[in-house]
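Chemist: what would the 3D arrangement of this be:
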Amino acid sequence: MDHLQTQGISLPRLGLGTFRMQGDVCRAAVESALALGYRHIDTAEMYANEDAIGRAIASFPLPRNDLHLTTKVWHKNLAPDAIRRAFDTSLNKLRVEFVDLYLVHWPSRSMNLPAVFETMVKLKEDGLTRAIGVANFTMSLLKTTVEEIKAPIACNQIEYHVMLSQSKVKSYLDNKGIPLVAYSPLLQGCAESNATLIEIGKKHNATVAQVALKWLLDQPGVAVIPKASRTESQKANLDALKVDLDDDDRRAIGALPKDKRLVNPGFAPAWD
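Modeler: Model (predicted):
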């Protein structure tokens, strides 16, 4: 498994997303992923599954330093005291002494960005998170965070897949040496019937999902966190690493429409 080096942490490029997985289903999924060799688990306060993930981690014989664990603070909890309370709650549910990466899950129109990162940096300085970062940040928010506040962010986690262009944000992140972590990399199943991806898959004896994942993983500075609750799907996602896309494949994928944004809640920022 390749890793991305960022702000003092080593981030496995293929992880397990856990949105909409809860309870025993989530616990079993994480245990299965760890047994298969996954070492990057992504969760969030809002997912309401940190306790299940904590139980799975506690039951698996793996040194803590061999596991990368990301969680996130919800946009309604971005006041400094609220961040600290949310973080403490997450840490207790996950049953760990630290997390590897703590993210602002979504920006808030009412947040005081310097105060947010002052609090996040303090968590890092106290050894409670090894790194901090953001999710769903636009170009303008990234510029403020990186260039004005000079926050040491380790990634921007955003929706990114074969049918959504993130070229402007990715170019900025690349220039700053900041990884992009792609969520919804499989378009929540929406790509399965795409003729172009089906043909590329047949050419390589691969599934559409494997083609979509490998297109992302072939890009420098990108990590992916596909959600998969079944062992078979988790293994298939790992096997995407073996797919060898060629220039013709990449041209064909590049020609697909790139305007299919699947995650756009009412509190989302104005995408730029």
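Chemist: going forward, measure contacts and count neighbours with C-alpha atoms only.
Modeler: Noted.
Chemist: mind checking how far the residue nearest to Arg261 when sequence neighbours are not counted is from Asn65?
Modeler: The shortest distance from Arg261 to any non-neighbouring residue, by C-alpha to C-alpha, 6 or more residues apart in numbering, is to Leu164 (6.2 Å). From Leu164 across to Asn65, the span is 34 Å (C-alpha to C-alpha, to the nearest Å).
Chemist: looking at these two, which is more packed in?
Modeler: Each of Leu164 and Asn65 has its neighbours counted (other C-alpha atoms under 10 Å); Leu164 has more, 17 against 9.
Chemist: residues contacting the more buried one?
Modeler: Remark: with contacts taken as C-alpha atoms under 8 Å, 6 or more residues apart in numbering, Leu164 is in contact with Pro257, Lys258, Asp259, Lys260, Arg261.
Chemist: burial check on the last one, number of neighbours?
Modeler: By the other C-alpha under 10 Å criterion, the neighbourhood of Arg261 contains 14 residues.
Chemist: quick check: it vs Met163, distance?
Modeler: To Met163, Arg261 is 8 Å away according to C-alpha to C-alpha.
Chemist: next one: the fourth one
Modeler: Between Lys260 and Met163 the computed distance is 6 Å (C-alpha to C-alpha).
Chemist: how about this one, so we can line them up?
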Amino acid sequence: MQRLTTRNGLNLPAIGLGTWPMTGTECTQAVRQALELGYRHIDTATAYANEAAVGQALRDSEVPREQIHLTTKVWWDRLAPKAMRQSLEDSLRALGTEQVDLFHIHWPGQDWDLARSIETLVALRDEGKARSIGVANFPLGLLRQVVETLGAPLSAIQVEYHVLLGQPALLDYARRHDLLLTAYTPLARGQAAAQPVIQTIADKHGVLPSQVALKWLLDQDGVAVIPKASSRDNQLANLAALNVQLDDQDRLAIASLPKDQRLVSPAFAPDWDS
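Modeler: Down below sits the predicted model:
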């Protein structure tokens, strides 16, 4: 499995299993199966209401915990210091582990004390509750504030990123500041594979359109992907995307697609241009 690393210790398998919106038995079975197939990167969050199901899969699996990268996240309404601490404690209990490998702030807060939230995030890392820390869904301006003004030792940022949504400014910043970028919704909820350009490239190489969309991301330095998949065939197909070989003509064709199709922007989302 291809891995991405940072100087401060994050070691992230390039392909992970996204678990939203799976819950209960479906989630447990999907995670357990993924681990059997070779996945070593599982992504969850308090808001997904599936941490206990993920934890059950970890207990069921023969894969040692230390070989599994586990990411979870705190929701935006629990970013005050005491609430954030409790959120992570709840997550650790549900997951059945003493430490997560990466702990994200899931979304920027509303009328929040950014400095105190980031101070708590860093403290949780220093206390060993999380091996690494990061943020999700932060626009560039806010990310700069966290990294440069507050000096937070972030390891990663997680954002929506796929062939129909570009993230050039965030990706450039992440690379310059030794952050890994995890792309969620990397298949654009099926829209990526439906693009004729992607289908043509897939036919050319004898692979699936979804694999083309994933490999376009995986070929970029410092980018990991976390497609959700519950079936064995889809989990295997996503893993096999690593073996796809795109050429410059393919990349030029993908570059021609619109890059402004954001699919995840809830009412509490930040100003993406800020």
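Chemist: ranges for the strands of the stretch 1-150 of the first structure?
Modeler: 3-6, 9-12, 16-17, 40-42, 68-73, 101-104, 132-135 (DSSP state E, counting those that start in this stretch).
Chemist: for Glu50 of the first structure, find the nearest of those.
Modeler: Set against Glu50 of the first structure and scored by C-alpha to C-alpha, these come closest in strand 68-73, at 8.4 Å.
Chemist: and for that closest one, what's in contact with it?
Modeler: By C-alpha under 8 Å, 6+ apart, the residues outside strand 68-73 of the first structure that reach it are 11-12, 39-46, 83, 86-87, 90, 99-105.
Chemist: how close does that strand sit to the second structure?
Modeler: On superposition with the second structure, the mean distance recorded for strand 68-73 of the first structure (mean C-alpha distance after the TM-score superposition for the first structure) is 0.1 Å.
Chemist: centre of the chain versus that strand, how much separation?
Modeler: Between the mean C-alpha location of strand 68-73 of the first structure and the chain-wide mean there is a distance of 9 Å, by C-alpha atoms, centre = their mean, to the nearest Å.
Chemist: and stretch 101-111 of the second structure, how far out from the chain's middle?
Modeler: Taking C-alpha atoms, centre = their mean, one finds stretch 101-111 of the second structure lying 13 Å from the centre of the chain it belongs to.
Chemist: and for stretch 191-202 of the second structure?
Modeler: Offset of stretch 191-202 of the second structure from its chain centre (C-alpha atoms, centre = their mean): 23 Å.
Chemist: and that stretch, end to end?
Modeler: Start-to-end, stretch 191-202 of the second structure (C-alpha to C-alpha) is 15 Å.
Chemist: equivalent analysis for stretch 238-258 of the first structure, please.
Modeler: Using C-alpha to C-alpha, the two ends of stretch 238-258 of the first structure sit 25 Å apart.
Chemist: that one corresponds to what range in the second structure?
Modeler: With TM-score structural alignment applied, stretch 238-258 of the first structure matches the range 239-259 in the second structure.
Chemist: the matching stretch: which residues count as buried?
Modeler: Leu239, Ala240, Ala241, Leu242, Val244, Leu246, Asp250, Ile254, Leu257 (16 or more other C-alpha atoms under 10 Å).
Chemist: what's in contact with it?
Modeler: The list of residues contacting stretch 239-259 of the second structure from outside it, by C-alpha under 8 Å, 6+ apart, reads 15, 39, 163-166, 197-198, 201, 205, 207, 211-212, 214-216, 218.
Chemist: now the buried members of these.
Modeler: 15, 39, 163-166, 197-198, 201, 207, 211-212, 214-216, 218.
Chemist: re earlier: list just the nearest of the contacts of Leu164 of the first structure to Ile225 of the first structure.
Modeler: Arg261 (16.8 Å).
Chemist: and that closest one, which of the three is it?
Modeler: coil (DSSP: H, G, I helix; E, B strand; the rest coil).
Chemist: return the subset of the contacts of stretch 239-259 of the second structure lying in helices.
Modeler: Val197, Ile198, Ile201, His205, Gln211, Val212, Leu214, Lys215, Trp216, Leu218 (DSSP state H).
Chemist: a markdown table for the residues you listed, including distance to Pro266 of the second structure?
Modeler: Shown next, in a markdown table, are those (distance: C-alpha to C-alpha, whole Å):
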| residue | distance to Pro266 of the second structure |
| --- | --- |
| Val197 | 29 |
| Ile198 | 28 |
| Ile201 | 32 |
| His205 | 37 |
| Gln211 | 28 |
| Val212 | 28 |
| Leu214 | 24 |
| Lys215 | 28 |
| Trp216 | 26 |
| Leu218 | 27 |
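Chemist: returning to that earlier point: so which of the buried residues of stretch 239-259 of the second structure sit within helices?
Modeler: Using DSSP H, these in helices are Leu239, Ala240, Asp250, Ile254.
Chemist: ok, now how distant is the counterpart of the residue nearest to Arg261 of the first structure in the second structure from Ala192 of the second structure?
Modeler: Counting by TM-score structural alignment, Leu164 of the first structure corresponds to Leu165 in the second structure. To Ala192 of the second structure, Leu165 of the second structure is 10 Å away according to C-alpha to C-alpha.
Chemist: for Phe103 of the second structure, which non-adjacent residue is spatially closest?
Modeler: That would be Ile133: by C-alpha to C-alpha, 6+ apart, it lies 4.8 Å from Phe103 of the second structure.
Chemist: for Ser132 of the second structure, same thing?
Modeler: Nearest residue to Ser132 of the second structure, sequence neighbours excluded (C-alpha to C-alpha, 6+ apart): Leu102, at 4.7 Å.
Chemist: for Arg189 of the second structure, give its distance to Ser210 of the second structure.
Modeler: 10 Å.
Chemist: and these two? Which one has more around it.
Modeler: Applying other C-alpha under 10 Å to Arg189 of the second structure and Ser210 shows that Ser210 carries more neighbours, namely 24 against 13.
Chemist: residue most distant from the centroid, the first structure?
Modeler: Lys203 (28.8 Å; C-alpha atoms, centre = their mean).
Chemist: sorry, back to before: would you turn the strands of the stretch 1-150 of the first structure into CSV with distance to Ser32 of the first structure and mean neighbour count?
Modeler: Compiled in CSV, those are given as follows (distance: least, C-alpha to C-alpha, whole Å; neighbours: other C-alpha atoms under 10 Å):
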stretch, distance to Ser32 of the first structure, mean neighbour count
strand 3-6, 21, 16
strand 9-12, 17, 19
strand 16-17, 11, 23
strand 40-42, 12, 22
strand 68-73, 16, 23
strand 101-104, 22, 25
strand 132-135, 26, 24
